[in-house]
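Asks: Please find the sequence and the predicted model below.
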Amino acid sequence: MSQTILITGATSGFGEAMARRFAAEGWKLIITGRRTQRLNALAAELSPAQVHTATFDIRDSKAISDFVAALPEDFKNIDVLVNNAGLALGLEPAQRCDLDLWETMIDTNIKGLVAMSRAVLPGMVERSKGLVVNLGSIAGNWPYPGGNVYGGTKAFVKQFSLNLRADLHGTGVRVTNIEPGMAETEFSVVRFEGDKDKAAQVYSGMKPLTGEDIADIVHYVATAPAHVNVNRIEVMPTAQSFGGFPVHREQS
């Protein structure tokens, strides 16, 4: 019997790559996003896979609960939830940031993920099986200038994932937090407000992770034996590692 995976934010990047990977493996897919045309095009591309699409903003908690309650019978039993929808906005330091951008990141990366998890988890617990995969970031582990609220939201995702594991102890439901480093998708284009040239400069002279790399990791986690829980995976491109501690020195 084919399994069912729900992927949020499936219209680009990691989510789109995951949809292709799991469709190729014969899974039933529920894909969500804000762009109906892109969702429909992806669903058509994935044929003959069984695909259910839903357009809504992940920041709308009522839309989430209505969506889960209205899932067709063939898609109700969700085996894997991938909380992929998220974004980074801006790189200004905290004292010059746009507060609206901060609130958008909090509403999307934290509130949307929490609302979707709360809507899906009861069914998994009732069936004594399931997996929640959250898309965190190395920004939740390693601070950098301009990361401020984005890094804060991903730190929340990491701790929320660990706390879910504690809450779900004994239920058979698994939880994994995937923490990617530099990856070339639409992520940087969104962060730089559509400036593709500026986004491309982020990856100049190095080979970043791809959506397919992360899709492979999620597939591995999702197909691991039921007695295996991968708590966290932090992954970077080989070209990325760790820097020294910066020191500001007064000029004499």
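Replies: The structure has been received and is ready for your questions.
Asks: only C-alpha atoms for contact and neighbour calcs from this point on.
Replies: Will do.
Asks: Could I get the buried residue list for stretch 91-105?
Replies: 91, 97, 102, 104-105 (16 or more other Cα atoms under 10 Å).
Asks: Would you mind pulling the contact partners of that stretch?
Replies: Judged by Cα atoms under 8 Å, 6 or more residues apart in numbering, the contacts made with stretch 91-105 from elsewhere in the structure are 86-90, 145-150, 153, 191.
Asks: is it true that residue 67 lies in a strand?
Replies: No. Remark: residue 67 does not belong to a strand; assigned using DSSP: H, G, I helix; E, B strand; the rest coil, it is helix.
Asks: Three-state assignment for the residue nearest to it when sequence neighbours are not counted, please.
Replies: Closest residue to residue 67 apart from its sequence neighbours, by Cα to Cα, 6 or more residues apart in numbering: residue 54 at 7.5 Å. Remark: residue 54 carries the secondary structure label strand [criterion: three-state DSSP].
Asks: Farthest-apart pair in the buried residues of stretch 91-105, please.
Replies: With distance counted by Cα to Cα, no two of the buried residues of stretch 91-105 lie farther apart than 91 and 104, which are 14.2 Å apart.
Asks: this is the comparison structure:
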Amino acid sequence: MSLPAPTADNRAVVTGASSGIGTALAEELASRGYSLILVARRGDLLTALAQKLTERYGITAEVRAVDLSNREQRAPLADELAKRDIAILCNNAGVATFGPLAKLDLQYERDIMELNAVAVHDLSLAVLPGMLERRGGGILITGSAAGNMPIPNNTTYAASKAFTNTFAESLRGELKNTGVNVTLLAPGPVRTDNPDQEEVSNKIPEFIWVSAAHAAKISIDGLARNKMRIVPGVLSKGMSLAGQFAPRAITSVVAGAAYKKLGEQ
């Protein structure tokens, strides 16, 4: 099952489009002729991206500056997407924290769960009826290799990504022969231009990183083929295998120790 062809009326939606994989997904889709709805909190960055993609690829790029962790802000966006012809939804927005949960900002941890898991569920539910009615569409969900196992010192992120991983693969199973594709992107470290990444980038060997552009390309290619899971990079493949086959009592200790180092300043 292929994806719907780009038209003047349909749109590809990318959340978390202001940086990293989200920006790369937006450019990859624009290069394939899709007009876009770009979603993130930082409207200035979205506007600059929209202008660049419009000039480079001749597509239309709409900007929605929305904090997806805020239900009141998210609801109008979900209502809009339910009424639009959405060819592709890239549920990509997400945030991670490191360190013992009880020592972190607990309200922020609640917001992360809302962003990483509940917003993914909400927006997927918004576009799904229309895709089914049109018998065509694609939903790409950015989960994580971290969602394959328990990870102390990365608790909220790992738990939220466990939801997205399972949600994507379960939904894909339900939609067989409907014309709607669902693919999970489960990356490990992805090199981006996000300044927040600098704190951890020096603690991870360079050969483990993959580029955001590479992750975006293979993700859209995989979505077009309705692949269940895209796992770019050496570390993410190793974490995926460990999460499936290694005893969780062992992976919890090993991963927890590694992520504790990432949280140390």
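Replies: Yes, it's here. Bear in mind that the values here come from a model prediction, so they are computed numbers and not experimental data.
Asks: what's the distance between the equivalent of the residue nearest to residue 67 of structure 1 over in structure 2 and residue 106 of structure 2?
Replies: For residue 54 of structure 1, the aligned position in structure 2 is occupied by residue 64, per TM-score structural alignment. Noted for residue 64 of structure 2: a distance of 27 Å to residue 106 of structure 2, by Cα to Cα, to the nearest Å.
Asks: cool, residue 205 of structure 2 as well?
Replies: Look at residue 205 of structure 2 and residue 106 of structure 2: by Cα to Cα, they are 31 Å apart.
Asks: again with residue 177 of structure 2
Replies: Here the criterion is Cα to Cα. By it, residue 177 of structure 2 lies 42 Å from residue 106 of structure 2.
Asks: longest helix in structure 2, by residue count?
Replies: helix 155-174 (DSSP state H).
Asks: what does stretch 155-163 of structure 1 correspond to over in structure 2?
Replies: Stretch 155-163 of structure 1 corresponds to residues 162-170 of structure 2 when matched by TM-score structural alignment.
Asks: Relative to structure 1, what is the average displacement of that stretch?
Replies: For stretch 162-170 of structure 2, the mean distance to aligned residues of structure 1 following superposition is 1.2 Å (mean Cα distance after the TM-score superposition for structure 1).
Asks: ok, the aligned residue in structure 1 for residue 89 of structure 2 - contacts?
Replies: Structural alignment places residue 89 of structure 2 opposite residue 81 in structure 1 (criterion: TM-score structural alignment). Contacts of residue 81 of structure 1 were listed using Cα under 8 Å, 6+ apart, and they are 5-7, 117, 120, 131-133.
Asks: Does residue 81 of structure 1 belong to a helix, a strand or coil?
Replies: Per three-state DSSP, the secondary structure class of residue 81 of structure 1 is strand.
Asks: Give me the distance between it and residue 73 of structure 1.
Replies: To residue 73 of structure 1, residue 81 of structure 1 is 17 Å away according to Cα to Cα.
Asks: repeat for residue 155 of structure 1
Replies: In this structure, residue 155 of structure 1 and residue 73 of structure 1 are separated by 35 Å, where distance is defined by Cα to Cα.
Asks: If you count surrounding residues, which of these two has more?
Replies: More neighbours sit around residue 155 than around the other of residue 155 of structure 1 and residue 73, counting by other Cα atoms under 10 Å; the figures are 20 against 7.
Asks: The more buried one and residue 140 touch, don't they?
Replies: Yes. The pair residue 155 of structure 1 / residue 140 is scored as a contact, 3.9 Å apart, by Cα atoms under 8 Å.
Asks: hang on, the earlier thing: outside of the longest helix of structure 2, which residues touch it?
Replies: Defining contact as Cα under 8 Å, 6+ apart, one finds that helix 155-174 of structure 2 is touched by 95-97, 100-101, 109, 112-113, 116-117, 120, 141-144, 146-151, 181-184, 186, 228-229.
Asks: quick one: buried residues of that helix?
Replies: So helix 155-174 of structure 2, judged by 16+ other Cα under 10 Å, has buried residues 155-165, 167-169, 172.
Asks: got TSV for the buried residues of stretch 91-105 of structure 1, with distance to residue 60 of structure 1 and secondary structure too?
Replies: Listed next are the buried residues of stretch 91-105 of structure 1 as TSV, based on distance: Cα to Cα, whole Å; DSSP: H, G, I helix; E, B strand; the rest coil:
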residue	distance to residue 60 of structure 1	secondary structure
91	25	coil
97	24	coil
102	17	helix
104	12	helix
105	13	helix
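Asks: Let me know the closest of those to residue 62 of structure 1.
Replies: Using Cα to Cα, residue 104 is the member of the buried residues of stretch 91-105 of structure 1 that lies nearest residue 62 of structure 1, at 17.1 Å.
Asks: Please say which position in structure 2 that closest one maps to.
Replies: Looking across to structure 2 (by TM-score structural alignment), residue 104 of structure 1 lines up with residue 111.
Asks: From residue 118 of structure 2, how far off is its match?
Replies: When residue 111 of structure 2 is compared with residue 118 of structure 2 (using Cα to Cα), they lie 10 Å apart.
Asks: Same question for residue 33 of structure 2.
Replies: Where residue 118 of structure 2 is concerned, residue 33 of structure 2 sits at a distance of 30 Å (Cα to Cα).
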